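Colleague: I'd like to go over a predicted model; first the sequence, then the structure.
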Amino acid sequence: MARSLRTRRGGPRLRAVALTGIDGSGKTTQAHRLAEALTAAGRPATYHRNAGGRRWLGRLAHRLGRPDAQRLVGRNAMLAVESVLRWLAIALALLSCLVTGRTAVMDRYSACQYASIRAHGGQRWERLARAGYRIFPAPQVTFLLAVDPAEAYRRIERRGTDHESMRWLTAAATAYRTLPEYPTFVVVDAGGSPDEVSRRIRAHLTEWLPTDDDRPASAGPPPGGADPPPAGGGTPERIDPLPAQARP
């Protein structure tokens, strides 16, 4: 487990944070939640889904009577397409972050591509991918949402939008643990409820997200609780947070 990132306030701006992990680990749910939490805390953030197109290729394969994307286009072609599409998505996300000054919350990052390549047994492609992805700076925080492959499989089956085999999920989980970047990841137990996982993620971002201990006694309950009534009675004034933006 990587160390918590608890530090004093007033540190550097949070430019980018990435959420990685196998399919079914809850990356998309937690990335959306984190972007909203940062924005509500006064640190405008944008969600970016850095997909590689593998799910789309899998759906196309099924329509054409093939079991999966690899059987449709071949392993090498699939890894090449996935690497290029994810590279483009990350580049656009980082450019948007640079132009707007918003925090980029990355749903997948370069480590996801390296793990995908390893899980498919394409080590030669990993060297090429690393050469191309080297221009991207490492996010200030990279979370690895760790979940048992069997639980991930059950989640994927429940959502019913795609399918992954236990063999693939197990290989992907192993691939993440063997990456040279693994010691730098903040490993979060993602086996609990979405609320539990969100709390674990926030506990590692206290430099940028307030905690209950940081709130003055007069500030009232934390976000999500009831607002204290105004001194003169009547309806309390509502202050809406800045909206979190999303990019596909």
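Modeller: Now that the structure is in, tell me what you want to look at.
Colleague: Going by C-alpha atoms from here, please, whenever you check contacts or count neighbours.
Modeller: OK.
Colleague: Now name the helix or strand holding residue 113.
Modeller: helix 110-119 (DSSP states H and E).
Colleague: who's in contact with residue 198?
Modeller: For residue 198, the contact set (CA atoms under 8 Å, 6 or more residues apart in numbering) comprises 30, 33-34.
Colleague: Helix, strand, or coil at the nearest residue to residue 53 once chain neighbours are set aside?
Modeller: Of all residues not flanking residue 53 in the chain, residue 82 sits nearest, at 5.9 Å (CA to CA, 6 or more residues apart in numbering). Here residue 82 is recorded as helix under DSSP: H, G, I helix; E, B strand; the rest coil.
Colleague: And here is the other one:
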Amino acid sequence: MFISFEGIDGSGKSTQARLLADALRAEGHEVVLTREPGGSRGAEDIRRLLVEGPPDRWSPETELLLFTAARRDHLERLIRPALDRGAWVVTDRFADSTRVYQGAARGAEQARLSDLVESLHRLVIGVEPDRTLVIDLDPAEALARATGRGTEAEDRYESMGLGFQLRLRAGFHDLARRHPARVRLIDGSGAAATVAARVRQALAAP
């Protein structure tokens, strides 16, 4: 399977992606754990352009092009080869992050940007995960976690503030409503092991 984890900054999705990958490996599966932006050498180079610097470093359109370039390299060099040989791929973010961050939460031109996101995805990526798990958490709690984890060099999105995180959460909820067969909301509150059990239940559900 190709599984993506999504959510606002500080929601715990990276932890849950790692826990799921560990559990699947313990069951005997080959698992590739990866992340976006990043996951391949070229995509990691682009990552630094996207997550570092001031909030207004890029326009939404420029961000979208950079994310799409990173995702294409990630897809070609890591995701497709892993799936072709029968491995599971678990990724910390994929295209749904772009739909929400660039298409739904970046200002007044939302409709035009959303159309551009979908057009580029269709033309350049053309792949969706088998299941997308959105780790859902109160934005104030998540932002406190994100700003307290000591990664100031990659705090560009956290620095956009609580209002931006609230819009992101609304965007992920809307995504789950529009794609119920693929996208599942997971309550991200409580201990990591408790959330991990919810993740496994969501994966087992039809």
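Modeller: Noted; the coordinates are in hand. Just so you know, these numbers come straight off a predicted model, no measurement behind them.
Colleague: Overlay them and tell me the TM-score.
Modeller: Overlay of the two chains. TM-score (TM-score structural alignment, normalised by the length of structure 2): 0.79; 185 aligned residues with a CA RMSD of 2.3 Å.
Colleague: Who are the packing partners of the helix holding residue 113 of structure 1?
Modeller: If contacts are counted by 3 or more CA pairs under 8 Å, 6 or more residues apart in numbering; DSSP states H and E, helix 110-119 of structure 1 sits against helix 75-100, helix 123-133, helix 166-178.
Colleague: residues making contact with the next helix or strand after the second one?
Modeller: It stands for helix 123-133 of structure 1. Sequence order places strand 141-146 as the next helix or strand after helix 123-133 of structure 1, per DSSP H and E. With contact meaning CA under 8 Å, 6+ apart, strand 141-146 of structure 1 is reached by 16-22, 25-27, 184-191, 201.
Colleague: Need the buried ones from those selected in PyMOL.
Modeller: Entered in PyMOL, the line below selects the buried ones among those, by 16 or more other CA atoms under 10 Å:
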select buried, resi 16+17+18+19+20+21+22+25+26+27+185+186+187+188+189+190+191+201
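Colleague: before we move on, back to that, JSON lines for the helices and strands packed on helix 110-119 of structure 1, including mean neighbour count?
Modeller: JSON lines is the format used below for those (neighbours: other CA atoms under 10 Å):
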{"stretch": "helix 75-100", "mean neighbour count": "17"}
{"stretch": "helix 123-133", "mean neighbour count": "15"}
{"stretch": "helix 166-178", "mean neighbour count": "18"}
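Colleague: Which one of the ones you listed lies nearest to residue 51 of structure 1?
Modeller: Closest approach to residue 51 of structure 1 among those (CA to CA): helix 75-100, 5.7 Å.
Colleague: For that closest one, which helices and strands make contact with it?
Modeller: strand 103-107, helix 110-119, helix 123-133.
Colleague: any chance of the ones you listed in CSV, with distance to residue 159 of structure 1 too?
Modeller: Compiled in CSV, these are given as follows (distance: least, CA to CA, whole Å):
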stretch, distance to residue 159 of structure 1
strand 103-107, 18
helix 110-119, 21
helix 123-133, 30
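Colleague: so which of these gets nearest residue 155 of structure 1?
Modeller: Checked against CA to CA, the stretch from those lying closest is strand 103-107, at 17.5 Å.
Colleague: List the superposition-based mean deviation of the closest one with respect to structure 2.
Modeller: Once superposed with structure 2, the aligned residues differ from strand 103-107 of structure 1 by a mean of 0.8 Å; criterion: mean CA distance after the TM-score superposition for structure 1.
Colleague: distance between that strand and the chain's centre?
Modeller: On the basis of CA atoms, centre = their mean, to the nearest Å, strand 103-107 of structure 1 sits 7 Å off its chain's mean C-alpha point.
Colleague: against structure 2, where does it fall?
Modeller: Using TM-score structural alignment, strand 103-107 of structure 1 corresponds to residues 88-92 of structure 2.
Colleague: contacts for the matching stretch?
Modeller: Residues outside stretch 88-92 of structure 2 that contact it (CA under 8 Å, 6+ apart): 1-6, 13-14, 17, 21, 29-36, 79, 82-83.
Colleague: can you count the residues close to the equivalent of residue 33 of structure 1 over in structure 2?
Modeller: Under the alignment by TM-score structural alignment, residue 33 of structure 1 pairs with residue 19 in structure 2. Residues within reach of residue 19 of structure 2, counting by other CA atoms under 10 Å, total 17.
Colleague: tell me the contacts of residue 19 of structure 2?
Modeller: Per CA under 8 Å, 6+ apart, neighbours of residue 19 of structure 2: residue 196.
Colleague: Distance check, it against residue 195 of structure 2.
Modeller: Remark: distance between residue 19 of structure 2 and residue 195 of structure 2 (CA to CA, to the nearest Å) = 10 Å.
Colleague: picking up where we left off before, keep only the contacts of residue 198 of structure 1 that stay in contact in structure 2.
Modeller: Under the criterion both residues aligned by TM-score structural alignment, their matches' CA atoms under 8 Å, these that remain in contact after alignment to structure 2 are 30, 33-34.
Colleague: and which of the residues you listed is nearest residue 130 of structure 1?
Modeller: residue 30 (26.1 Å).
Colleague: show me the contacts for the residue positioned nearest the centre of structure 2.
Modeller: When CA atoms, centre = their mean is applied to structure 2, the residue found nearest the centroid is residue 93 (2.1 Å). Residues near residue 93 of structure 2 by CA under 8 Å, 6+ apart: 4-6, 35-37.
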